[in-house]
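>>> Pasting the sequence and the predicted coordinates here, then a few questions.
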Amino acid sequence: MTEPRWLDAAQQRDWRAYIEGSVRLADLLDRDLKSKHGLSTAEYEILVRLSEAPDRRLRMAELAEFASQSRSRLSHTVARLECKGLVARGTCGADKRGVNAELTDEGFALLERAARDHVATVREFFIDVIDPDDLKAVGRAFGAVAERVAKVR
């Protein structure tokens, strides 16, 4: 068995800072959306993806990919959104086996309200605390991470 490539002190410091910051930020964003709008971050992401889609509708398989959720997890999340009247499911036109998720008018209205608060929180705790050059570096870095992880899916 080969020896792992251990992190040096600087890499370990940066890795731990990323873990702590990302976990705390994700928790803050989730708590904020839940307390103000009754939405989890996962539910919010689904509403956003549907709002950006043509006719505010996507196949469930596409939505799972866009929202970075397994199909099973997405199905449960969409079921919760359906119960709230925010999303409706229906068949995919010619392909009767496929299922679409569609953002309802009520869902779109809630998303418009939630997005205002969410962007303010993102700006206060992420965008505005990072130097613009560092923010560009974060974007490049996590674009590369996302690309690498997508290759193993």
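That came in fine, so what should we check first?

>>> From here on, just use CA atoms for contacts and neighbour counts.
Will do.

>>> so where do the strands sit in the protein?
Remark: strands assigned in the chain by DSSP state E are 57-59, 87-92, 95-103.

>>> any chance of those strands in a markdown table, plus distance to Lys151?
Output for those, formatted as a markdown table (distance: least, C-alpha to C-alpha, whole Å):
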| stretch | distance to Lys151 |
| --- | --- |
| strand 57-59 | 22 |
| strand 87-92 | 28 |
| strand 95-103 | 25 |
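
>>> now these in TSV, with mean neighbour count and distance to Thr77?
Converted to TSV, these look like this (neighbours: other C-alpha atoms under 10 Å; distance: least, C-alpha to C-alpha, whole Å):
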stretch	mean neighbour count	distance to Thr77
strand 57-59	21	14
strand 87-92	17	10
strand 95-103	17	11
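
>>> In this structure, which residue is most central in space?
In the chain, the residue lying closest to the centroid (C-alpha atoms, centre = their mean) is Glu45, at 4.4 Å.

>>> and that one, what does it touch?
By C-alpha atoms under 8 Å, 6 or more residues apart in numbering, the residues touching Glu45 are Ala67.

>>> What are the contacting residues of stretch 98-118?
29, 32-33, 36-37, 44, 47-48, 50-51, 55-60, 78, 85-92.

>>> one more structure, for comparison:
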Amino acid sequence: MRRDLEAALARDLARHGLSVSDFEVLARLGQAPGGEMRARDLATAIGWDKARLSKHVTRMAGRGLVERREAADDGRGQIVALTAQAEQVAATAAPNHVAAVRRYFFDLIEPDELDVLERVMARINARAAGA
């Protein structure tokens, strides 16, 4: 089920020229003040290691979606920022992604099923957090 849902969401994002990973980066940066974050903070927020983020940001920068620059307060740190192109892509992709999540998942849940789902998900999350 998870793979099928992820594949459906990936197909929808691909129509906007984005991967699920691209969307994760754009969404996090879009929530950050000024549309930018320190690379290490972005990696932590997404749950990626620094190497994975670095490679992915390099690919996204090559496509004009993000830019990198040195952190003004620390010559060792890097800032990753949205570009105007990324903001345009995200402005279209984000509402469509939300609609897709609703269509593939939430619209299928009846109101009387929601309470049960919330309780089950809470137990799963609690067990996973304690693992």
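Great, that's in hand. Since the model is a prediction, treat every value here as computed from it, not as a measurement.

>>> picking that back up, quick one: what's aligned to the residue nearest to the centre of structure 1 in structure 2?
By TM-score structural alignment, Glu45 of structure 1 lines up with Glu24 in structure 2.

>>> same deal with Ala137 of structure 1?
So Ala137 of structure 1 corresponds to Arg119, using TM-score structural alignment.

>>> How many residues are close by that match?
11 (other C-alpha atoms under 10 Å).

>>> same deal with Val116 of structure 2?
Neighbour tally, Val116 of structure 2, other C-alpha under 10 Å: 11.

>>> With Gln31 of structure 2 instead?
11.

>>> Compute the distance between it and Arg15 of structure 2, please.
Counting by C-alpha to C-alpha, to the nearest Å, the gap from Gln31 of structure 2 to Arg15 of structure 2 is 23 Å.

>>> for Asp107 of structure 2, same thing?
Counting by C-alpha to C-alpha, the separation of Asp107 of structure 2 from Arg15 of structure 2 is 22 Å.

>>> likewise Glu36 of structure 2?
In terms of C-alpha to C-alpha, Glu36 of structure 2 sits 25 Å off from Arg15 of structure 2.

>>> can you check Gln88 of structure 2 too?
14 Å.

>>> which residue lines up with Thr121 of structure 1 in structure 2?
Under the alignment (TM-score structural alignment), Thr121 of structure 1 maps onto Ala100 of structure 2.

>>> ok, and the closest non-adjacent residue to Ala101 of structure 1?
Spatial nearest neighbour of Ala101 of structure 1, excluding adjacent residues (C-alpha to C-alpha, 6 or more residues apart in numbering): Arg89 at 4.6 Å.

>>> Which residue in structure 2 aligns with that neighbour?
Under the alignment (TM-score structural alignment), Arg89 of structure 1 pairs with Arg68 in structure 2.

>>> Over to Ala26 of structure 1?
Taking TM-score structural alignment for the superposition, Ala26 of structure 1 sits opposite Glu6 in structure 2.

>>> I'd like to know how far its match sits from Val57 of structure 2.
The value you get for Glu6 of structure 2 to Val57 of structure 2, if C-alpha to C-alpha is used, is 21 Å.

>>> between the two, who's got more neighbours?
Set Glu6 of structure 2 next to Val57 and count neighbours by other C-alpha under 10 Å: Val57 wins out with 21 against 14.

>>> Wait, that one touches Arg69, no?
No. Using C-alpha atoms under 8 Å, Val57 of structure 2 is not in contact with Arg69, being 11.8 Å away.

>>> Structure 1: helices as residue ranges?
9-37, 41-52, 60-66, 71-83, 105-125, 132-152 (DSSP state H).

>>> report the angle between the axes of the longest one and helix 41-52?
Taking axes from the mean of the first three to the mean of the last three C-alpha atoms, to 10 degrees, one finds helix 9-37 of structure 1 and helix 41-52 inclined to each other by 70 degrees.

>>> which residues sit against stretch 35-45 of structure 2?
25, 28-30, 49-50, 53-54, 71, 77-82.

>>> which parts of it are buried?
Judged by neighbour count using 16 or more other C-alpha atoms under 10 Å, the buried positions of stretch 35-45 of structure 2 are 35-40, 42-43.
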